[in-house]
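In: Below are the sequence and a predicted model; questions follow.
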Amino acid sequence: MTLLKKIITSIKLSINERADGLQASIDDLKESVDFIHAEMKEVQGKLAETISRVGKTEEKVLHMDSKLIDLSRYKRRWDLRLSGLSEEEGEDVRNKVISICQKTAPGCKEKLPDVINTVHRLGRVTGSARPREVIIQFSMRHYRDMIWKAAKQSSFLKTHNLRFKEDFPPEDRQKKHAVPTSQKST
């Protein structure tokens, strides 16, 4: 039996040595998992903070976009657009526009050269048969409103295929021309 005891003792020692080795490996793995877990917690905290900051930044950007559109609307309240005015090489578009405005609202004929501030065509020369629109900026809103009101019944504009329009920001023009989702076909 002593031989059997020696074998059993030898097996026990081998098992204990392997168990100690496994325990050390398990302890190393546990330490690695704890380290990774702590790192994950830190990353999750930073991610949550970043998500919060991004959300606040997006809110600020939306607010600033809204303010920018409001400022654009406000500035454009002094403008009118004129469509249908034929283009000519080397034209004096300002004098043409003043003449058209004088014929549209003859009651303020003398004051118009002073209150029409800036006049220019919109966009690049394309060579298209369709003339580019003209933007007109008035220095006094009162006169802009008089031209706008008179243009609605102007026979001169109708006979010359000219049309005044209000100058809206691109965002408002897109909304105006967008088809509501309830009207879209499926």
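Out: Great, that's in hand.
In: contacts, neighbours, all on C-alpha from now
Out: OK.
In: Can you name the residues in contact with stretch 81-96?
Out: 118-121, 130-136, 161-167 (Cα atoms under 8 Å, 6 or more residues apart in numbering).
In: can we see that at 7 Å?
Out: 119-120, 131, 133-136, 161-167 (Cα atoms under 7 Å, 6 or more residues apart in numbering).
In: now do the same end-to-end measure for that stretch.
Out: Distance between the boundary residues of stretch 81-96 (Cα to Cα, to the nearest Å) amounts to 14 Å.
In: Are we agreed that Q137 is in a strand?
Out: Yes: assessed by DSSP: H, G, I helix; E, B strand; the rest coil, Q137 belongs to a strand.
In: ok, for it, nearest residue in space, not its chain neighbours?
Out: D79 (4.4 Å; Cα to Cα, 6 or more residues apart in numbering).
In: next, the one to line up against it:
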Amino acid sequence: MEQEKRRWTLRLNGLKEKQDENTRELTVDLLLKIVPHWKDKIDWILDLMRRLGKSTDHPRQIIMQFTARIYKDELWRVTKCHPICMDLYLRFAEDLTKEDREAR
């Protein structure tokens, strides 16, 4: 059950954190630069977005939950070599359980 739930999520690493930021707005702006054809349906595509953990010196990860796996898969595929991600040193990753991480 836990693995199935995580198939709908991606983690974003490396996005600089600002005090009193609106994580959803910040992430939506970034995603629209990467996949501009999502503009009319972005509010429907993304369900949940938040930073993980307590604030530290390093930017915390952002977890994004999608309403359909097809959008998650598309974003993950597009971002692997996207110039914006490379310029900003951003990396999208699967949201794996502890057992899956250890198995890999």
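Out: Happy to help now that I have it. Quick caveat, the model's predicted, so the values are computed rather than measured.
In: Can you calculate the TM-score here?
Out: Here the superposed chains carry a TM-score of 0.92, computed using TM-score structural alignment, normalised by the length of structure 2; 104 aligned residues with a Cα RMSD of 1.2 Å.
In: In strands, which of the contacts of stretch 81-96 of structure 1 appear?
Out: 119-120, 134-136, 163-166 (DSSP state E).
In: how much space between D43 of structure 2 and T79 of structure 2?
Out: 19 Å.
In: and these two? which has more neighbours close in?
Out: Taking neighbours as other Cα atoms under 10 Å, D43 of structure 2 and T79 compare with T79 leading, 19 against 11.
In: Which residue, neighbours along the chain excluded, lies closest to the equivalent of that one over in structure 1?
Out: When structure 1 is aligned by TM-score structural alignment, T79 of structure 2 is paired with A151. Among residues not flanking A151 of structure 1 along the chain, T104 sits closest, at 6.0 Å (Cα to Cα, 6+ apart).
In: Buried ones among the contacts of stretch 81-96 of structure 1?
Out: With neighbours counted by 16 or more other Cα atoms under 10 Å, the contacts of stretch 81-96 of structure 1 contain buried members at 119-120, 131, 133-136, 162-164, 167.
In: Looking at those, which one is closest to K56 of structure 1?
Out: D167 (32.6 Å; Cα to Cα).
In: From R124 of structure 1, how far out is the counterpart of K5 of structure 2 in structure 1?
Out: In structure 1, the residue equivalent to K5 of structure 2 is K75, according to TM-score structural alignment. K75 of structure 1 is 23 Å from R124 of structure 1, where distance means Cα to Cα.
In: again, but for Y74 of structure 1
Out: 25 Å.
In: Neighbour count: the two, which is higher?
Out: Y74 (13 against 7).
In: show me what contacts that one?
Out: Going by Cα under 7 Å, 6+ apart, the list of residues near Y74 of structure 1 is empty.
In: 10 Å - rerun?
Out: If a contact means Cα atoms under 10 Å, 6 or more residues apart in numbering, then Y74 of structure 1 has 68, 168-169 as its contacts.
In: which position in structure 2 aligns with E42 of structure 1?
Out: In structure 2, E42 of structure 1 lands on no residue (TM-score structural alignment).
In: Next up, the contacts around E42 of structure 1.
Out: If you count contacts by Cα under 10 Å, 6+ apart, then E42 of structure 1 has 36, 48 around it.
In: Helices along structure 2, start to end?
Out: Along structure 2, the stretches classed as helices by DSSP state H are 2-6, 23-34, 42-45, 69-79, 83-88, 98-103.
In: Find the residue at the geometric middle of structure 1.
Out: D65 (6.7 Å; Cα atoms, centre = their mean).
In: which position in structure 2 aligns with that one?
Out: For D65 of structure 1, no residue is aligned by TM-score structural alignment.
In: dump the residue contacts of D65 of structure 1.
Out: By Cα under 10 Å, 6+ apart, the neighbours of D65 of structure 1 are 59, 71.
In: Tell me which helix or strand it sits in.
Out: Using DSSP states H and E, D65 of structure 1 maps to helix 2-76.
In: residues contacting Q44 of structure 1?
Out: So Q44 of structure 1 contacts 38, 50 (Cα under 10 Å, 6+ apart).
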